[in-house]
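J.: How does the following fold in three dimensions:
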Amino acid sequence: MTLQSLKYRTLTPEGRKQTKEDFRIFFQLVDNDLKSRYSGSAFGIIWAYIQPLVTIMVFWYVYQVGFRNAPVDDVEFILWFIAAFIPWTFFSDGTVTAANVMYEYSYLVKKMRFKVWQLPFIKVFSSLRIHVFFVVFLTGMYMLYGHAPDWTWLNTLYYSFYICVLLVGNAFLTSSLTVFIKDASQLINIVMQIGFWLTPIFWSDTTMNPTVLRILKLNPMYYATTGYRYALINHTWFWQRSPLQTIYYWVAAAAILAIGSLVYRHLKEHFTDLL
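T.: Here you go, the predicted structure:
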């Protein structure tokens, strides 16, 4: 969109009307995207919430009831676990579903007037809707276990935004590459499985060898998962973390976004020929 067209939309009634229509269509696509994932099932979109909840319940029963794991960081194991598991689920779901978005919406990609760059955002917002529910569920679990709400819990919004930036960059990159490399989506699934264990979900800094920990901290999702724990357990604001660490992770997120956008811009003109 050029600066002139942006001014037109901002200053004229016709432009504002068109912008509102674009937003309406976008959020309608987000809504339809969630419904289409489970269109053939009896419970429909409810499965998007049931599956992670069942996973959490299984971990709760196995580790809290069965193995009776000791508290971690002075909180019950299940609370410590889900504080990192829920942001990881958001990141993993958004990354995996975005990889095939060009194929899934190939009929829109081939439409000359459709803004194809919106498709990765549709997948990110679709995953974000589910994540909002689980953030509410997460805070509810903490209150259920007797933890009083604290203003620092609002940090979850900040870290969710950080994950969104990562997801948009990933979505542009993976969705573009998948058009040319059909097996890319399978590789992404494998990377997510490995990434689960490289992210501090089942482990903490104190359980890791210092040398190994320095390597694992290069993982951009380290910042988000530990951030949720800092907010909910340690009541630490994001600006109270190491400034150098914060700068590194935001530079990494910006780099992923820039690379993803660059790859998309260079490959988009070939999408219609390959889909």
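
J.: okay, CA-based contacts and neighbour counts for the rest of this
T.: Fine.

J.: For residue 155, which residues are in contact?
T.: 227, 228, 231, 237, 238 (Cα atoms under 8 Å, 6 or more residues apart in numbering).

J.: And this one, please, so the two structures can be compared:
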Amino acid sequence: MKSALTVLNEQIRNFFLARRLSLYEFRSAATGSYLGAAWEVINPAIQILIYWFVFGFGIRQREPIGDIPYFQWMFSGILVWFFINQGIMRGTKSVYSKIKMLSKMNFPMSVIPSYVILAQFYPHLILLGLGILVLQFTGYPVSVYYLQLPIYTAILLVLLLGMTLITSTLATIVRDVQMFLQSIMRMLLYLSPILWPPTLLPESWQTAVKINPFYYIVEGYRYSLLGEGWYFLENPVYTVYMVGVVLILFMIGSALHVKFRSQFIDFL
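T.: Presented below is the predicted three-dimensional model:
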């Protein structure tokens, strides 16, 4: 608990610094190419079309998910997955790839994963805005249920910070963690109900799927963007579980980070 409070205090005190660094990170990623930041939208768009063709036309043969066409169902869920994937992967390698910045700037190491995650949040907002326009013109207009989106976004940001505090610490000590995690994230895309509905599984297995915290975020986005209802209110037990998982991961990540950060330089 003490470590969690330490890291939380560091995040609050250095919030504006993290915001400035995240903007620099976002802009620097766009340099060196003609299309610049447009690639943050082009790459996801290409992947969405591929998934739609393979799963929508090939495997499911354009069958809807309940009353929702497959494209809109898949599209509303996968929008947040790109942020999850990039946030975890880049946050994991953030400490050992950017620790040299500490020799030029004086700020806590726990700020490094947070500003890297925040840098990935900007493309997510751009993609989300374009996604809302697509849904608007395909039969799913903006509704009052959009008001719950900030809840899932806030939960996701804390979840990503907690997870990357863990993974960035482990990846700094053992670099193989980065490659292992990359394989895990690829598997999670196909094992999580993002491209296929959980109703395809036996009922007993559907409960097991909900152990995956990303499922809650994806479904929350779907309920919001497709106007299906108030997900966090309709699933109160699952919401409490999710908050508990986020807090536990943040405390574990904080404890690991605070314990080993004085030794990070020895592993570089």
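
J.: TM-score for the pair, please.
T.: These two chains, once laid on top of each other, score a TM-score of 0.87 by TM-score structural alignment, normalised by the length of structure 2; 255 aligned residues with a Cα RMSD of 2.1 Å.

J.: one step back: mind listing which of the contacts of residue 155 of structure 1 are in helices?
T.: The helices, defined by DSSP state H, take in 227, 228 from the contacts of residue 155 of structure 1.

J.: Tabulate the contacts of residue 155 of structure 1 (TSV), appending distance to residue 33 of structure 1 and neighbour count.
T.: Shown next, in TSV, are the contacts of residue 155 of structure 1 (distance: Cα to Cα, whole Å; neighbours: other Cα atoms under 10 Å):
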residue	distance to residue 33 of structure 1	neighbour count
227	29	25
228	28	30
231	31	21
237	34	18
238	33	20
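
J.: With respect to residue 36 of structure 1, which of the contacts of residue 155 of structure 1 is nearest?
T.: Nearest to residue 36 of structure 1 among these: residue 228, at 30.4 Å, using Cα to Cα.

J.: Mind telling me what the closest one corresponds to in structure 2?
T.: Alignment of residue 228 of structure 1 against structure 2 is given by TM-score structural alignment, with residue 221 as its counterpart.

J.: hang on, its match packs against residue 77?
T.: Yes - the pair residue 221 of structure 2 / residue 77 is scored as a contact, 6.3 Å apart, by Cα atoms under 8 Å.

J.: Aligned to residue 127 of structure 1, what sits in structure 2?
T.: Using TM-score structural alignment, residue 127 of structure 1 lines up with residue 120 in structure 2.

J.: helix or strand for its match, which one?
T.: Per DSSP states H and E: residue 120 of structure 2 is located in helix 111-136.

J.: Kindly report the same for residue 10 of structure 2.
T.: Going by DSSP H and E, residue 10 of structure 2 is in helix 2-13.

J.: Next, the angle helix 111-136 makes with that helix.
T.: For helix 2-13 of structure 2 against helix 111-136, the angle by axes from the mean of the first three to the mean of the last three Cα atoms, to 10 degrees is 70 degrees.

J.: Counting by contacts, list what helix 2-13 of structure 2 packs against.
T.: Other elements packing on helix 2-13 of structure 2 under the criterion 3 or more Cα pairs under 8 Å, 6 or more residues apart in numbering; DSSP states H and E are helix 111-136, helix 236-260.

J.: Please tabulate the ones you listed in CSV, including the columns mean neighbour count and distance to residue 88 of structure 2.
T.: Output for the helices and strands packed on helix 2-13 of structure 2, formatted as CSV (neighbours: other Cα atoms under 10 Å; distance: least, Cα to Cα, whole Å):
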stretch, mean neighbour count, distance to residue 88 of structure 2
helix 111-136, 20, 8
helix 236-260, 18, 13
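
J.: got TSV for these, with distance to residue 4 of structure 2 too?
T.: Conversion of the helices and strands packed on helix 2-13 of structure 2 to TSV gives the following (distance: least, Cα to Cα, whole Å):
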stretch	distance to residue 4 of structure 2
helix 111-136	13
helix 236-260	5
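
J.: out of the ones you listed, which comes closest to residue 163 of structure 2?
T.: Residue 163 of structure 2 sits nearest to helix 236-260 of all the helices and strands packed on helix 2-13 of structure 2, at 6.3 Å, using Cα to Cα.

J.: quick one: that closest one aligns where in structure 1?
T.: Residue span in structure 1 matched to helix 236-260 of structure 2, by TM-score structural alignment: 243-267.

J.: Ok, stretch 161-177 of structure 2 next?
T.: Residues 168-184 of structure 1 are matched to stretch 161-177 of structure 2 when aligned by TM-score structural alignment.

J.: all helices of structure 1, in order?
T.: 3-11, 13-37, 47-59, 77-99, 101-104, 106-109, 118-144, 155-180, 184-198, 210-216, 220-229, 243-267, 271-274.

J.: In TSV, list these along with distance to residue 66 of structure 1.
T.: Compiled in TSV, the helices of structure 1 are given as follows (distance: least, Cα to Cα, whole Å):
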stretch	distance to residue 66 of structure 1
helix 3-11	59
helix 13-37	34
helix 47-59	10
helix 77-99	12
helix 101-104	40
helix 106-109	47
helix 118-144	19
helix 155-180	30
helix 184-198	22
helix 210-216	29
helix 220-229	24
helix 243-267	37
helix 271-274	51
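
J.: returning to what we had before: mean distance, the match of helix 236-260 of structure 2 to its aligned residues in structure 2?
T.: With mean Cα distance after the TM-score superposition for structure 1, stretch 243-267 of structure 1 departs from structure 2 by a mean of 0.8 Å once superposed.

J.: can you list contacts of that stretch?
T.: For stretch 243-267 of structure 1, the surrounding residues in contact (Cα under 8 Å, 6+ apart) are 162, 165-166, 168-174, 176, 220, 223.
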